[in-house]
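Novice: Give me coordinates for this.
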Amino acid sequence: MNYPPYPVRMDPMWRTISFEQITDISSATGLTDGKYNAAGVLYAQIQVTTSDMRYRTDGTDPTSAIGPYTATNGIIEVWGQDDMAAFRAIDSAGSSKLEVTYFGP
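Specialist: Alright, predicted model coming up:
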């Protein structure tokens, strides 16, 4: 599948399908199955709020010391339902929250 070489939010052909706020990632936490599995969802844009976190998209749980680090207000882009299903996040220094918007064509 070909994906646009620029952020989805700039492409008028993509639309918001769903949204969720994940308020507790004190232990490794994934995205909500019913949100990323909704018809047409191909992309998740995740904003980290409140504090820093770590994540993985290989289905393995991150720890507070292992996994790509994302600072407060950072954006993570996850393409495809397989990677969305495998996504896991955990606080690295506090009480992070995730604001997740799901997009599709």
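
Novice: Could you use CA atoms for every contact and neighbour count after this?
Specialist: OK.

Novice: What residues does the residue most central in space within the chain make contact with?
Specialist: In the chain, the centroid-proximal residue (Cα atoms, centre = their mean) is residue 46; its distance is 3.9 Å. By Cα atoms under 8 Å, 6 or more residues apart in numbering, residue 46 lies in contact with 75-78, 98-101.

Novice: Might one say that residue 78 is in contact with residue 47?
Specialist: No - assessed by Cα atoms under 8 Å, residue 78 is found out of contact with residue 47, at 11.3 Å.

Novice: Next, the second sequence, to be compared with the first:
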Amino acid sequence: MVHNVTPIIGLTPFDYESITVADSAIGLTAAKYLDAEHAEMTLETAQIRYRLDGTNPTSSEGHPVEVGDLIILNSAAQIAGFKAIRTGSTSGVLKVTYFH
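Specialist: So this is what the prediction gives:
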């Protein structure tokens, strides 16, 4: 498989984390995104749902994300407000890179 990587002009990756999205809503790690202006995430393992307004999503409410999808957050407010939850019995895993 070939991955096309698009450069983020003017931004530098500075941190990374892997987050397990289980049956309770979870946000990103504040200590990791403290100086972030942009974040990119890919989903592995299982479908999830997310919200950006700081409200917890449910297994049936929020934006659905399928395995392999890319989520791009373009502001500190979106990053801080991100919350996700799995939709089924299998937890999803988000691979997150932070940029500043």
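
Novice: closest to residue 51 of the first structure among the contacts of residue 46 of the first structure?
Specialist: residue 98 (9.9 Å; Cα to Cα).

Novice: Just give me the match in the second structure for the closest one.
Specialist: Matched by TM-score structural alignment, residue 98 of the first structure corresponds to residue 94 in the second structure.

Novice: Make sure its match is actually in contact with residue 26.
Specialist: No - contact status for residue 94 of the second structure versus residue 26: not in contact, 11.0 Å apart, counting by Cα under 8 Å.

Novice: Pull up the aligned stretch in the first structure for stretch 42-60 of the second structure.
Specialist: Aligning stretch 42-60 of the second structure against the first structure (TM-score structural alignment) gives residues 47-65.

Novice: in that stretch, what's buried?
Specialist: 47-57, 61-64 (16 or more other Cα atoms under 10 Å).

Novice: What about these, which are in helices?
Specialist: Nothing among these maps onto helices, per DSSP state H.

Novice: And the lengthiest helix in the second structure against the first structure, how far off on average?
Specialist: Across the second structure, the longest stretch assigned as helix under DSSP H is helix 76-81. Following the fit onto the first structure, the mean deviation recorded for helix 76-81 of the second structure is 1.1 Å by mean Cα distance after the TM-score superposition for the first structure.
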